[in-house]
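*Asks:* Turn this into a model:
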Amino acid sequence: MKTMYGTPRRTLILLSFFLIAAPLLSQTNEEVFREFQFNFSPPGARAKGMGSTFIALADDASATYANPAGLAFLRDPAITIEYSYTTKKEITGVVSGNINFGYTQEPVIDRDLSFFSLNYRFKEWYLALFGHNFLEEKQARSFTARSLSNGLEEIATLNVALGLNGKTYGFGLARRIGSWKAGMTIGLSNLAIDSRSQQQKLIILPQFSSETFTTEIHGREQALTWSAGLLWHASDQWSMGMVYRENPSFALHESIAAVTAGQPISSSTEDVNFVVPDTHGAGISYKPCPGLHFLLDWQHIQYTQIIEDGFTIVENIGIDQKAYYTTDDVDELHFGVEYLKPLNHAVLAFRTGYYRNPNHFIQYEGADSIQQSLFSRKRGDEESHITIGIGWSRKNQIEVDLAVDFWGDDLTVLASLLWRKK
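*Replies:* All right, here's what the predicted structure looks like:
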């Protein structure tokens, strides 16, 4: 059981509308803690172009995340930076069932300097200072709902503004041991959150009344994270790697205010945790001939940690129960190919890859028909990613890589620049 400051992690889940196909499905700020599809892909345009496979190769600075054992490849001092650009389309629609509602999610464009690394070798120790953007999410959502059940007619509106930014800064260390390489990192993760949701409900029949429910989370929190990895070169053609990542859990505080017509304002503060699930994985690299690599990675993500130690459901404190909810850990398979073509004093690289992000949504198993309807709606198929990339390096000193990741109607573009001191 993972703990934070000696206290078991609690996950807050607010029951509301589970609607649309996007990386963050939750319709209120609290639901971030149950449905967020974290980015567990390694940084670097090179790895991204190969379907985010890198555990068994890990021979550039992005090894600080993919597999820190790979830092032992980096004999020369080097600087690496990465820039990312992500677009997500606007989503609108109408859903019918026990509750009828319409929704809108505004389009999103994110631009960020998402990774940097400074690498240096001291005798037989390979060192790195790095920064990695593990989370960048901005959303503005709104929806309206209308229900009529057992003579009770309700109209509800919900408006959500959400901003999340997560960065990790840390130190990496690796060493060669015969045909093996071993490495580890330790980092300080920082989470900045600025979030507000307001739900307004009008009860028309049998008697008119109104309710307003507002929740807010603002602030910055820090937590430690670490990872460890191994690489084994079985031959000139085969290599294998494995990695484990202990990801952070952040202690947050949520302000809650409820107003019912004719009643005093009810307010409180709940302690909640933002849980980043731990991961572990393994990979195989096969090099059938010079310049050609085939890569296969497996990654296990422990999404059950999101609800494992109990949680608070703000709208139904003391009524709803953890036993009504379930989710599963997931396994991701990533496949990638890299082909290197030597040129005069330079090398041109072509890359492609594929992976799927499996469904891992929390399901409701209680008897409430409304909640059954809300939680039964899934986001359709698993998220399929197709990646392509190209790279150019000169005299093994300067390297430029570009990659594009397509999933659905959305995409991410990465650009990486590497300089080595020769």
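
*Asks:* When you work out contacts or count neighbours from here on, use the C-alpha atoms and nothing else.
*Replies:* Fine.

*Asks:* what ranges do the helices span in the stretch 1-150 of the chain?
*Replies:* Per DSSP state H, counting those that start in this stretch, the stretch 1-150 of the chain carries helices over the ranges 32-35, 45-49, 63-66.

*Asks:* tell me what the first one is packed against?
*Replies:* This means helix 32-35. Identification of packing neighbours for helix 32-35 by 3 or more CA pairs under 8 Å, 6 or more residues apart in numbering; DSSP states H and E yields strand 266-275.

*Asks:* Of all the residues in the following helix or strand past the strand it packs on, which ones are buried?
*Replies:* Proceeding N to C from strand 266-275, the next assigned helix or strand is strand 279-289, under DSSP states H and E. For strand 279-289, the neighbour count (16 or more other CA atoms under 10 Å) marks 279-287 as buried.

*Asks:* So which of the helices of the stretch 1-150 of the chain is nearest residue 357?
*Replies:* Closest of those to residue 357 is helix 32-35, at 13.0 Å (criterion: CA to CA).

*Asks:* Please give the structure of this sequence too, so both can be compared:
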Amino acid sequence: MKKMLATAVAIGLIGMTGQAVAITDNEANASLPFSFTNPGARAMGMGGAFLGLSDDASAAYTNPAGLTQLVSPEIALEIRSVDTNTRWLDGGNVQYNPFNSSGLNYSSQNDDTTSLRSFSFVYPGERMSFAVYRYEIVNYETDFQSAGATWTTGDDSGQFGDIFAYDVNGNLEIEVYGAAMGFKVNDQFSLGLGINYYYLDISATTDRFFPNGDPGVREASLNGDGGWGFNLGARWAATDWMSVGLSWRYAPDLNYDSLLTAPYAPGESFLTETDMNVPDVFGIGFSFRPSDAWIINFDVNRVFYSQITDDLNSAFESDQVTELDPLKLKDGTEIHLGTEYTFATKYPFSIRVGAWHDPAHEMVYRGTPAPTDFNTTLLPPVNAATFSAGRGSQTHYTFGAGMAFSNFQIDLGADFSDTSDMLSLSGVYRF
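*Replies:* Below is the predicted model of the structure:
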């Protein structure tokens, strides 16, 4: 068994060594919690819909064309707490031929992070406004142990075996640092440009174990680096009661190292440069104002999730097409809808509600694995079983409130779904 695993690793690495490859089929990558929602508790309370409005300092990242609406310098800060429900394969039995995963078991846990999610500073001018900002696309930590699974061939051969148990310890953070400008073409139309530096901080290990409990192969992800991207934005105030916003965020490929080691092969290790492709996002948003107190926002975002797995690779699968293509992600469309109503009291008070559709973007095996053999031994459908814990698309429900003072505004936001819960506290100071 050890010889078979070591040889499988070597076969995979022959194709990987000496070239940069994309994200791998590591168990830790089954559910990467990317978030492309707009920054700020105010936007969160309105279902994340803010492209067409973009009327505060968070526009620096959301839609830089909206910066031209500001008349005084602003600083915006957001603290966000994210509770992610991580789910994984944890025991049971899978039948290989014909494939039947109904006997598999799954476990889950809640992974919490709290951080300064976003910061922006805007200095407006008569026709041109400038901003600097920081935003976290993802901040995720997890640590879980899987019992693996067993498998049977489902035919008359009587073969059966184990899908190895594994431990995952992961830490993933992607930050964006940027500078933006908005330019007012005329009183109705503005353009925006942002230049971004993306930084990947990754430290993750996946340890696999033989059925007798001996350590097998460790796969580590480390040494993330940075890359440049940009934002383009436009905003058109079509009427006094309707505005339209456009945004395109181009993100780079971020390199990190993938390291394989095994205790039964002392002194041997395999290191290759790997890419994490951050998806591009294109969005269009509409903001309607039925009255001075009431705003309705509607956004549609196209997220190019397929870029994450365009060049998906493996250190273990000898068939890099048949076993990996079913894992590749498809592009998805987010739909955001939210509203805000402001009460004209001494200190104006706003309430917000919204909802949005989050398309499926977990790595889930789609299809039936083809029978494969190695040295005449039928190999288990590892990817088909390991990547079977996905839960599909999600509907998020959001709520929020805020209060404005003479030069300060404070907002609260909440976002709830089956896979994650988010709480946000943000403030805007104008001077």
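
*Asks:* TM-score for this pair?
*Replies:* Put the two chains on top of each other and the TM-score (TM-score structural alignment, normalised by the length of the first structure) is 0.85; 389 aligned residues with a CA RMSD of 2.6 Å.

*Asks:* need the buried residues of strand 279-289 of the first structure in a markdown table with distance to residue 50 of the first structure, can you?
*Replies:* Conversion of the buried residues of strand 279-289 of the first structure to a markdown table gives the following (distance: CA to CA, whole Å):
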| residue | distance to residue 50 of the first structure |
| --- | --- |
| 279 | 20 |
| 280 | 19 |
| 281 | 16 |
| 282 | 16 |
| 283 | 13 |
| 284 | 13 |
| 285 | 12 |
| 286 | 13 |
| 287 | 14 |
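
*Asks:* ok so, going back, using a markdown table, lay out the helices of the stretch 1-150 of the first structure together with distance to residue 258 of the first structure and mean neighbour count.
*Replies:* Shown next, in a markdown table, are the helices of the stretch 1-150 of the first structure (distance: least, CA to CA, whole Å; neighbours: other CA atoms under 10 Å):
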| stretch | distance to residue 258 of the first structure | mean neighbour count |
| --- | --- | --- |
| helix 32-35 | 21 | 22 |
| helix 45-49 | 45 | 30 |
| helix 63-66 | 43 | 31 |
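
*Asks:* among those helices, which is nearest residue 355 of the first structure?
*Replies:* Using CA to CA, the helices of the stretch 1-150 of the first structure put helix 45-49 closest to residue 355 of the first structure, at 10.6 Å.

*Asks:* Pull the residues that contact the closest one.
*Replies:* 41-42, 53-54, 82, 336, 351-353, 387-391, 401-405, 414-416 (CA atoms under 8 Å, 6 or more residues apart in numbering).

*Asks:* switch to 7 Å and redo it
*Replies:* Here helix 45-49 of the first structure makes contact (CA atoms under 7 Å, 6 or more residues apart in numbering) with 53-54, 351-353, 387-389, 401-404, 414-416.

*Asks:* Same check on stretch 66-81 of the first structure?
*Replies:* Residues from elsewhere that reach stretch 66-81 of the first structure (CA under 7 Å, 6+ apart): 42, 54-55, 58-61, 63-64, 115-121, 126, 172, 174-176, 181-185, 228-231, 243, 416-422.

*Asks:* corresponding residues in the second structure for that stretch?
*Replies:* Alignment of stretch 66-81 of the first structure against the second structure: residues 62-77, by TM-score structural alignment.

*Asks:* how far does the matching stretch stretch from start to finish?
*Replies:* One end of stretch 62-77 of the second structure to the other measures 14 Å (CA to CA, to the nearest Å).

*Asks:* ok, and for that stretch, which residues are buried?
*Replies:* Neighbour counts over stretch 62-77 of the second structure (16+ other CA under 10 Å) mark 62-70, 73-77 as buried.

*Asks:* Same question for stretch 377-387 of the second structure.
*Replies:* Across stretch 377-387 of the second structure, burial judged by 16+ other CA under 10 Å covers 379-387.

*Asks:* Which ones among these map onto strands?
*Replies:* Helix and strand membership here follows DSSP state E; of these, not one is in strands.

*Asks:* In these, find the pair that's most separated.
*Replies:* Across those, the longest distance by CA to CA is 16.2 Å; it joins 379 and 387.

*Asks:* thinking again about what came up before, with distance to residue 328 of the first structure added, can I get the helices of the stretch 1-150 of the first structure in TSV?
*Replies:* Compiled in TSV, the helices of the stretch 1-150 of the first structure are given as follows (distance: least, CA to CA, whole Å):
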stretch	distance to residue 328 of the first structure
helix 32-35	12
helix 45-49	26
helix 63-66	23
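
*Asks:* Pull the number of nearby residues for residue 347 of the second structure.
*Replies:* For residue 347 of the second structure, the neighbour count with other CA atoms under 10 Å is 12.

*Asks:* can I assume residue 417 of the second structure is in contact with residue 391?
*Replies:* No - applying CA atoms under 7 Å as the test, residue 417 of the second structure and residue 391 come out as separate, 11.6 Å apart.

*Asks:* Among the two, which residue is more densely surrounded?
*Replies:* Neighbour tally, residue 417 of the second structure and residue 391, criterion other CA under 10 Å: the higher count belongs to residue 417, 17 against 14.

*Asks:* Per the alignment, the more buried one pairs with which residue of the first structure?
*Replies:* Residue pairing (TM-score structural alignment): residue 417 of the second structure is matched to residue 407 of the first structure.

*Asks:* in the second structure, which helix has the most residues?
*Replies:* Longest among the helix segments of the second structure by residue count, using DSSP state H, is helix 2-16.

*Asks:* can you pull out the strands in the stretch 151-300 of the first structure?
*Replies:* Along the stretch 151-300 of the first structure, the segments classed as strands by DSSP state E, counting those that start in this stretch run 152-177, 180-205, 209-233, 238-246, 249-260, 266-275, 279-289, 292-301.

*Asks:* Next, format these as a markdown table and append distance to residue 87 of the first structure.
*Replies:* Listed next are those as a markdown table, based on distance: least, CA to CA, whole Å:
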| stretch | distance to residue 87 of the first structure |
| --- | --- |
| strand 152-177 | 16 |
| strand 180-205 | 21 |
| strand 209-233 | 25 |
| strand 238-246 | 28 |
| strand 249-260 | 27 |
| strand 266-275 | 25 |
| strand 279-289 | 26 |
| strand 292-301 | 25 |
